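**Student:** Prediction below, plus the sequence it came from.
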Amino acid sequence: MPEGHSVHRIARQFDRNIVGRSVAASSPQGRFQEGAELIDGREAVAVRAVGKQMFLEFESELWLRVHLGMYGAWDFAGEILVDPTIASANGRMGQTNQRGTNLPAVFDDAGENSLTSIGAPRRARVHVRMSEQTTGLADEGEQWPPPVVGQVRLRLLTDVTCADLRGPTACELRTADEVAATIAALGPDPLVDDPATGEERFTAVVRRKPTPIGLLLMDQAVVSGIGNVYRAEILFRARLDPHTPGRDVPEEIVRGLWRDWTGLLAVGVETGQMMTMDDLDPEAYRRAMASRDDRHWVYHRAGLPCRVCGTAIVLEEMGARKLYWCPACQC
């Protein structure tokens, strides 16, 4: 499932390539035909990402709400103006404690380059897939608009840029009041809310809940954007047992969870990777950017030795999702 950093990256692509332009909308798959007809020909005027949801505003205060869910993804084609603050077609390195390292491009197994310096914005005639598992590049042919491939729920087309949506959990039109109500029901997002205010909200909620902290971190009403990968990694980095009731977690540790999420989210947006290991030397950082197996402390490492203590990493189900943790370090 795409986590919060992916949705913020997608919103930034929309801001640079779709917002401010009139959009031709269609639903090649047919499942969003009426909605596409309502926004067809309107100008996109604003975009917001909050947690795992994106809200694209069209003129006359009509909003498109998209939640990618487990399998959703946006594909961009045409002339893509890349945000210079994030890694996309070409990105700048942004992991904490790694700034200033001069490394050549590294493409991960999904085809994304997250290390080269980008400098000023640039246009490239490329195809960019924006989702957690499948971010990458492929040359696009000269045909315009590009042919529809697969089950496209919604196509948004400007004169030079195409955005195709596939497989979302939610794709619906909402009024401004409905969008405000949806956002109000979400927990704080470090890239949306004032960090200090968000920390207070998060801490207050967690500290009164008997629910295990491993479930609270996945509850989008408690904190926005954390998914399965970030949950496992944040808990390990805090050396916190995922079964601990929220109200029993010391306040300083709860605050540390929020601050760690704030930092990891910023790194994820900038690099395009859920990088959760710090203080890597240049070669280790290259490996981590190139391979997910070298990027995380415990996630997807069931049965393998803990990178810190050597104990076998445990895999269990919590909240209908897989949870990875170290029973020795997180006791």
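**Tutor:** Everything's here; your move.

**Student:** CA only for contacts and neighbour counts going forward, please
**Tutor:** Will do.

**Student:** quick one: the strands in the stretch 51-200 of the chain?
**Tutor:** Using DSSP state E, counting those that start in this stretch, the strands of the stretch 51-200 of the chain run over residues 53-58, 62-67, 73-81, 123-130, 136-139, 152-157, 161-166, 170-175.

**Student:** For the first one, give me every contacting residue.
**Tutor:** In this structure, residues lying in contact with strand 53-58 by Cα atoms under 8 Å, 6 or more residues apart in numbering are 7-8, 11, 39, 42-49, 63-68, 179.

**Student:** just the angle between that strand and strand 170-175, please?
**Tutor:** What separates the directions of strand 53-58 and strand 170-175 is an angle of 50 degrees, with axes from the mean of the first three to the mean of the last three Cα atoms, to 10 degrees.

**Student:** still on that earlier bit, which stretch among the strands of the stretch 51-200 of the chain comes nearest Leu240?
**Tutor:** Set against Leu240 and scored by Cα to Cα, the strands of the stretch 51-200 of the chain come closest in strand 53-58, at 27.9 Å.

**Student:** Please compare the first structure with the one that follows:
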Amino acid sequence: MPEGHTLHRLARRQQRVFGGQRVRVSSPQGRFADGAAAVDGMTFHAAEAWGKHLVHRYRDGDTERMVHIHLGLYGAFTELTAPIPEPIGQVRMRIATEEAAADLRGPTACEIYGPADLEALIARLGPDPLRRDADPDRAWASIARSARPIGALLMDQKAVAGVGNVYRAEILFRAGIDPMRAGRRMAREEFDALWQDLVGLMKVGVRRGRIHVVRPEDDHGAPAYAPDRPRTYVYRRAGEPCRICGTPVMMTELEARKLYWCPVCQT
């Protein structure tokens, strides 16, 4: 599932391509036909991200409508340029101008939203480190009173919005924190440092389109876990030597997700 930086990068890209233009919106697959008809011909006003959720705003005079998208595990947008071909495959939604188009396939959610729907979404999400209005005190309040492991809390979208498995594993390694430590055993100073590191790393992810987490002085030795990915400290490196101490990286499951850490560097 894409992590939060991917959604913010996607929102910025779609804002550049479609912002301020009247767009044609269709549902070649048919599953979003009524929703597409509701915004077809309107001006693409804005694209915004909250954690792993994307919201399009369309306007026509004083009328505003929103489309909420959650990519889930399989959702993705494909960009097209003129001459724009006919849709291929199961395209849930197509946004198009004369010069460009974006086809959405396989999302978990693609639906019309009203103001109350958006308010409810924001209310159930924790603060998003990539949003200027993020309040880290809200995340700290959720973490400080919880007996759940910090490794689980960072993945809980009600506590922090947008963090996925890669950022979870890597920021805890960089902070030297055992992912099994209970949230209520975290010191506020540790959380503040963790939050600031997360904000900085996710901003890099937005700029580069890839998750870069390894410090320059450590960016050598064993290759990345996949040919098209930058190196990581522990993510998907189970059994391989830690880049800092050489101890084999550990892996277990925590709340049905794989968790990676170094038992020596993270205490």
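**Tutor:** That came in fine, so what should we check first? These numbers were taken from a predicted model, which means no experiment stands behind them.

**Student:** Give me the TM-score for this pair.
**Tutor:** The TM-score (TM-score structural alignment, normalised by the length of structure 2) is 0.92; 262 aligned residues with a Cα RMSD of 2.0 Å.

**Student:** I'd like to know which of the strands of the stretch 51-200 of structure 1 lies nearest to Val222 of structure 1.
**Tutor:** Nearest to Val222 of structure 1, of all the strands of the stretch 51-200 of structure 1, is strand 53-58, at 14.8 Å by Cα to Cα.

**Student:** So which bit of structure 2 is the closest one matched to?
**Tutor:** Aligned using TM-score structural alignment, strand 53-58 of structure 1 spans residues 53-58 in structure 2.

**Student:** any idea what Gly272 of structure 1 aligns with in structure 2?
**Tutor:** Correspondence of Gly272 of structure 1 to structure 2, assessed by TM-score structural alignment: Gly209.

**Student:** so who does that match touch?
**Tutor:** With contact set as Cα under 8 Å, 6+ apart, Gly209 of structure 2 has these partners: His5, Thr6, Arg9.

**Student:** tell me which of the residues you listed is nearest to Glu189 of structure 2?
**Tutor:** The shortest gap between Glu189 of structure 2 and any of those belongs to His5, at 24.6 Å (Cα to Cα).

**Student:** To which residue of structure 1 is the closest one aligned?
**Tutor:** Checking with TM-score structural alignment, His5 of structure 2 has His5 as its match.

**Student:** how about that match, secondary structure?
**Tutor:** Counting by DSSP: H, G, I helix; E, B strand; the rest coil, the backbone at His5 of structure 1 sits in helix.

**Student:** Run through the residues that contact Ala46 of structure 1.
**Tutor:** Asp15, Val19, Gly20, Leu56, Glu57, Phe58.

**Student:** how about 7 Å then?
**Tutor:** Ala46 of structure 1 makes contact with Val19, Leu56, Glu57, according to Cα atoms under 7 Å, 6 or more residues apart in numbering.

**Student:** Could you identify the longest helix within structure 2?
**Tutor:** Secondary structure of structure 2 read by DSSP state H shows that its longest helix is helix 188-208.

**Student:** mean offset of that helix relative to structure 1 (after superposition)
**Tutor:** Once fitted to structure 1, helix 188-208 of structure 2 is off its aligned match by 0.8 Å on average (mean Cα distance after the TM-score superposition for structure 1).

**Student:** Which strands and helices lie in contact with that helix?
**Tutor:** On a contact count with 3 or more Cα pairs under 7 Å, 6 or more residues apart in numbering; DSSP states H and E, helix 188-208 of structure 2 meets helix 4-18, helix 165-175.

**Student:** Tell me the helices and strands packed up against the first one.
**Tutor:** Right, helix 4-18 of structure 2. With contacts taken as 3+ Cα pairs under 7 Å, 6+ apart, helix 4-18 of structure 2 sits against strand 43-50, helix 188-208.

**Student:** Of the ones you listed, which is nearest Arg131 of structure 2?
**Tutor:** For these, proximity to Arg131 of structure 2 was assessed by Cα to Cα; strand 43-50 is nearest, at 7.6 Å.

**Student:** In JSON lines, list the helices and strands packed on helix 4-18 of structure 2 along with distance to Glu86 of structure 2.
**Tutor:** Putting the helices and strands packed on helix 4-18 of structure 2 into JSON lines (distance: least, Cα to Cα, whole Å) gives the following:
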{"stretch": "strand 43-50", "distance to Glu86 of structure 2": "21"}
{"stretch": "helix 188-208", "distance to Glu86 of structure 2": "30"}
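
**Student:** deepest of the ones you listed, which one?
**Tutor:** The highest average neighbour count among these, using mean count of other Cα atoms under 10 Å, belongs to strand 43-50 at a mean of 22.

**Student:** compared with structure 1, how much does that strand deviate?
**Tutor:** Looks like 1.3 Å for strand 43-50 of structure 2 (mean Cα distance after the TM-score superposition for structure 1).

**Student:** Show me what Ala184 of structure 1 lines up with in structure 2.
**Tutor:** Aligned against structure 2 by TM-score structural alignment, Ala184 of structure 1 finds its counterpart in Ala123.

**Student:** How much space separates its match from Lys158 of structure 2?
**Tutor:** Distance of Ala123 of structure 2 to Lys158 of structure 2, computed by Cα to Cα, to the nearest Å: 9 Å.

**Student:** out of those two, which sits in the busier spot?
**Tutor:** The residue with more neighbours, out of Ala123 of structure 2 and Lys158, is Lys158; 18 against 11, by other Cα atoms under 10 Å.

**Student:** what's the spacing between the equivalent of the more buried one over in structure 1 and Gly51 of structure 1?
**Tutor:** By TM-score structural alignment, Lys158 of structure 2 lines up with Ala221 in structure 1. Separation of Ala221 of structure 1 from Gly51 of structure 1 (Cα to Cα): 10 Å.

**Student:** re the thing from before, just the angle for the longest helix of structure 2 relative to helix 165-175, thanks.
**Tutor:** Going by the same axes, to 10 degrees, helix 188-208 of structure 2 makes 130 degrees with helix 165-175.

**Student:** picking up where we left off before, over to the match of Lys158 of structure 2. Which of the three states is it?
**Tutor:** Of the three states, Ala221 of structure 1 takes coil under three-state DSSP.

**Student:** How about the contacts made by it?
**Tutor:** Ala221 of structure 1 sits next to Ala185, Leu186, Gly187 when contact means Cα under 7 Å, 6+ apart.

**Student:** Right, I'll call it a day here.
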